[in-house]
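Asks: this one's sequence-less:
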């Protein structure tokens, strides 16, 4: 088991957010919506997402369904791109359901070797302790989220608010569906919430739902793509967020 605050990766990006701006963002958040893979953990740290994507492509080709994927989808290193490409051709089909279940099984395997994002565990516990309500809003399977959070002892900080991938794949982020589900279930106004995410799709979903956004970027490449999407509040580590939450709780 990895120590909660152990640095499991090299964080090269300095915080792009001024301390006062971060404090103001945190103090306004009564509900915190977390993307899962990235801010909470690196799901595929020990189980390659690229290999999973290739396996899904190979599985389709083995069934004579090569034509369902265009070249960008076949060359994609993201299993969600493969899944969405098939769903666009055959939405709601048994084929899509079977492909989604194959991805879920791969995510469950990945959860066993997922690495906690540095400072995520204590941040989750601290935010809960000072009275915020937390939810997961993710494109991953909620079964996978539950498995991982249970292994870290964090499930009580989130349950029952785990909003992940459903059979309606058109609702994956950047569609705001999972964000809106969380807000509705928790009876929260968008302005009283905060979303933490590490991809443009997270930012776009939060913006569409009217929820303030805090970007987490563990390297310069992720910082750049978030900035290009329009995100303004970005941190390269969750450590300053943890510090700000602790200070706000003591105020």
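Replies: That came through, no problem. On a predicted model such as this, the values are computed, not experimentally measured, just so you know.
Asks: only C-alpha atoms for contact and neighbour calcs from this point on.
Replies: Will do.
Asks: centroid-nearest residue for this structure?
Replies: The residue lying closest to the centre of the chain (C-alpha atoms, centre = their mean) is residue 35, at 2.6 Å.
Asks: hmm, residue 202 and it touching each other?
Replies: Yes - in this structure, residue 35 is within contact of residue 202 by C-alpha atoms under 8 Å, at 7.3 Å.
Asks: one more structure, for comparison:
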């Protein structure tokens, strides 16, 4: 083991062991929500739905080609904030997320890590841009809901409060009576990192491939892992 690797391991161990509250992003660290029900298809269908209502011009070409349903939703909200149109679009996205949850792929080691972290006395919460109803349904299907409930904080009608805004993280910290320094955020995107920084919460990036790891590091994340297994090993140790 090199000195650099040893230092990284020790830094990771410190992050893990000092966390009394762990805030999890949902889609990524816990599961691949759109593993079987592709996000790209959902984004296209939302854009097609808008076009079918004569609202093609609401999206720029870049937004239409983003293949990210949250980008489509937020783009419409910026132009028609708080409208019935946004509420209907958000409901359609929630329905698609519910369908996706049925074929979601659990992230390797996530289930056992969640149970182990709970067993050693840490408290867990969800801070996600997905529907909280979807996160709740998935966690219940895996027998994990009791590890988080009632602390599941997700998308609301206030779409400007989605990450990178720290709103969901701050809601979790406030409800759990936790200081930011005693918490840890686990996320897989630069927006998760930005939200954690804004909330002054230490951050651990999870990247299932090198391209995601590169995005996290370029976004400023210092600690990034490609597997949750080292976390489990450290907790058990």
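Replies: Noted; the coordinates are in hand. What you see is a predicted model, and the numbers here were worked out from it, not measured in a lab.
Asks: and the TM-score between them?
Replies: Once superposed, chain against chain, the TM-score is 0.97 (TM-score structural alignment, normalised by the length of structure 2); 233 aligned residues with a C-alpha RMSD of 1.1 Å.
Asks: which residue in structure 2 aligns with the residue nearest to the centre of structure 1?
Replies: Matched by TM-score structural alignment, residue 35 of structure 1 corresponds to residue 25 in structure 2.
Asks: tell me the SS of the equivalent of residue 214 of structure 1 over in structure 2?
Replies: With TM-score structural alignment as the criterion, residue 214 of structure 1 lines up with residue 204 in structure 2. Secondary structure state of residue 204 of structure 2, per DSSP: H, G, I helix; E, B strand; the rest coil, is strand.
Asks: ok, residue 204 of structure 2 - contacts?
Replies: Taking C-alpha atoms under 8 Å, 6 or more residues apart in numbering, we find residue 204 of structure 2 in contact with 184, 185, 186, 187, 221, 222, 223, 224, 225.
Asks: excluding chain neighbours, what is closest to the counterpart of residue 34 of structure 2 in structure 1?
Replies: Aligned counterpart of residue 34 of structure 2 in structure 1: residue 44 (TM-score structural alignment). Nearest non-adjacent residue to residue 44 of structure 1, counting by C-alpha to C-alpha, 6 or more residues apart in numbering: residue 110, 5.5 Å away.
Asks: check which helix or strand the match of residue 34 of structure 2 maps to.
Replies: Following DSSP states H and E, one finds residue 44 of structure 1 outside all helices and strands.
Asks: so it sits against residue 108, correct?
Replies: No - taking contacts as C-alpha under 8 Å, residue 44 of structure 1 lies outside contact range of residue 108: 10.1 Å.
Asks: any idea how many residues pack against residue 120 of structure 1?
Replies: Residue 120 of structure 1 has 21 neighbours, counted by other C-alpha atoms under 10 Å.
Asks: next one: residue 131 of structure 1
Replies: 11.
Asks: residue in structure 2 matching it?
Replies: When structure 2 is aligned by TM-score structural alignment, the residue opposite residue 131 of structure 1 is residue 121.
Asks: and if you look at residue 183 of structure 1?
Replies: So, by TM-score structural alignment, residue 183 of structure 1 is matched to residue 173.
Asks: tell me which residues touch its match, please.
Replies: Applying C-alpha under 8 Å, 6+ apart, the residues contacting residue 173 of structure 2 are 179, 180.
Asks: assign residue 89 of structure 2 to helix, strand or coil.
Replies: helix.
Asks: which position in structure 1 pairs with it?
Replies: Taking TM-score structural alignment for the superposition, residue 89 of structure 2 sits opposite residue 99 in structure 1.
Asks: my read: that match touches residue 82, true?
Replies: No - contact criterion C-alpha under 8 Å: residue 99 of structure 1 and residue 82 do not qualify, at 9.3 Å.
Asks: okay, the two: which has more neighbours?
Replies: residue 82 (25 against 19).
Asks: the helix or strand harbouring the more buried one corresponds to what range in structure 2?
Replies: Using DSSP H and E, residue 82 of structure 1 sits within helix 79-89. Alignment note (TM-score structural alignment): helix 79-89 of structure 1 is matched to residues 69-79 of structure 2.
Asks: what's the mean deviation for the matching stretch versus structure 1?
Replies: Compared with structure 1 after fitting, stretch 69-79 of structure 2 deviates on average by 0.1 Å (mean C-alpha distance after the TM-score superposition for structure 1).
Asks: ranges for the helices of structure 2?
Replies: Remark: helices assigned in structure 2 by DSSP state H are 3-18, 39-52, 61-64, 69-79, 84-101, 110-119, 132-141, 145-148, 167-176, 190-199, 210-218, 229-236.
Asks: coming back round to it: out of the contacts of residue 204 of structure 2, which are buried?
Replies: 184, 185, 186, 187, 221, 223, 224, 225 (16 or more other C-alpha atoms under 10 Å).
Asks: residue in structure 1 paired with the fifth one?
Replies: Looking back up the chat, that one is residue 221 of structure 2. By TM-score structural alignment, residue 221 of structure 2 lines up with residue 231.
Asks: the second one too?
Replies: Residue 185 of structure 2 maps onto residue 195 in structure 1, with residues paired by TM-score structural alignment.
Asks: residue 103 of structure 2 too?
Replies: That one, residue 103 of structure 2, aligns with residue 113 by TM-score structural alignment.
Asks: how about residue 144 of structure 2?
Replies: Under the alignment by TM-score structural alignment, residue 144 of structure 2 pairs with residue 154 in structure 1.
Asks: returning to that earlier point: how far away is the match of residue 131 of structure 1 from residue 142 of structure 2?
Replies: Separation of residue 121 of structure 2 from residue 142 of structure 2 (C-alpha to C-alpha, to the nearest Å): 20 Å.
Asks: show me what residue 243 of structure 1 aligns to in structure 2.
Replies: Per TM-score structural alignment, residue 243 of structure 1 is aligned with residue 233.
Asks: number of nearby residues for that match?
Replies: Neighbour count of residue 233 of structure 2, defined by other C-alpha under 10 Å: 11.
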